[in-house]
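**Q** prediction below, plus the sequence it came from.
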Amino acid sequence: MNIKPLGERVVIKRLEAEETTKSGIVLTGAAKEQPQEAEVIAVGPGAIVDGKRIEMEVKIGDKILYSKYAGTEVKVSGEEYTILKQEDILAIVE
């Protein structure tokens, strides 16, 4: 099953949380902080403003940083995704 976002929405898949700290301490499941880095899985066609389509700034495969409490989490075919608006994306990681 594919997810096709509408308007200026983006489907992302969160990258895995760090298992250890930089100093080498192993974190338990409860201590891991949710990552704010993700990979773009699908991109909507863009918003329409004053009758003109505004192109999306991200594309499939981009690694991004997004706002901490942004988006809606969904589960499709056993996989967890987040759908959020493009405005909730803070940066593209290069």
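**A** All right, it came through fine.
**Q** CA atoms for contacts and neighbours, from now on please.
**A** Fine.
**Q** please name the nearest non-neighbouring residue to the most centrally placed residue in the chain.
**A** Within the chain, one residue has its C-alpha closest to the average C-alpha position: by Cα atoms, centre = their mean, that is Ile12, at 3.4 Å. Leaving out its chain neighbours, the residue that sits closest to Ile12 by Cα to Cα, 6 or more residues apart in numbering is Val40, at 4.5 Å.
**Q** how far off centre is the helix or strand where the one you found lies?
**A** Element membership for Val40, per DSSP states H and E: strand 37-43. Averaging C-alpha positions (Cα atoms, centre = their mean, to the nearest Å) puts strand 37-43 5 Å from its chain's average.
**Q** the residue nearest to Ile12 against Arg9, yeah?
**A** No. Taking Cα atoms under 8 Å as the definition, Val40 is not a contact partner of Arg9, at 10.8 Å.
**Q** here comes the other one, which I'd like you to weigh against the first:
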Amino acid sequence: MNLKPLGDRVVIKKVEVEEKTKSGIVLPSTAKEQPQMAEVVAVGDEIANDEKKKDQIKVNDKVIFSKYAGTEIKVDGVEYTILKLNDILAVVEE
């Protein structure tokens, strides 16, 4: 199933990062804060058709987003978040 966001919305998939303490203990994702980094899965038509916005963000970009932004959904067993473009704070460039 494909997700197609409407308007100026973006669908993201959170990036899970395994974290270790200094002593080497691996922290499971349930024991730490939710990640604020994600990968863009889809962008709405309002973004894709806007000359200024389409260069700001595109599919497969890694982004940092506001902590409590968006609506979380589960599709085919995969968790996604749908949020507005304004809730994305930065694009991570490697």
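**A** Received the coordinates, thanks. What you see is a predicted model; the values in this text were computed from it and never measured.
**Q** ok so, going back, tell me which element the residue nearest to the centre of structure 1 falls in.
**A** In this structure, Ile12 of structure 1 is located in strand 9-14 according to DSSP H and E.
**Q** that strand vs structure 2, average offset?
**A** Average distance, strand 9-14 of structure 1 versus aligned residues of structure 2 after superposition (mean Cα distance after the TM-score superposition for structure 1): 0.2 Å.
**Q** so where is that strand in structure 2?
**A** Counting by TM-score structural alignment, strand 9-14 of structure 1 pairs with residues 9-14 of structure 2.
**Q** on that earlier part again, what helices or strands is the next helix or strand after the strand holding Val40 of structure 1 leaning on?
**A** Where DSSP H and E defines the elements, the next helix or strand beyond strand 37-43 of structure 1 is strand 47-49. Counting contacts by 3 or more Cα pairs under 8 Å, 6 or more residues apart in numbering; DSSP states H and E, the secondary-structure elements packed against strand 47-49 of structure 1 are strand 52-54.
**Q** helices along structure 2, start to end?
**A** Taking DSSP state H to define them, one finds helices in structure 2 at 45-48.
**Q** contacting residues around the strand holding Ile12 of structure 1?
**A** Contacts with strand 9-14 of structure 1, where a contact means Cα atoms under 8 Å, 6 or more residues apart in numbering, come from 3, 5, 35-44, 46, 80-86.
**Q** one more: stretch 70-87 of structure 2?
**A** By Cα under 8 Å, 6+ apart, the list of residues contacting stretch 70-87 of structure 2 from outside reads 1, 5, 8-14, 65-66, 69.
**Q** name only those of the contacts of strand 9-14 of structure 1 that count as buried.
**A** 5, 36-44, 46, 81-86 (16 or more other Cα atoms under 10 Å).
**Q** if anything else comes up later, I'll come back, but that's it for now.
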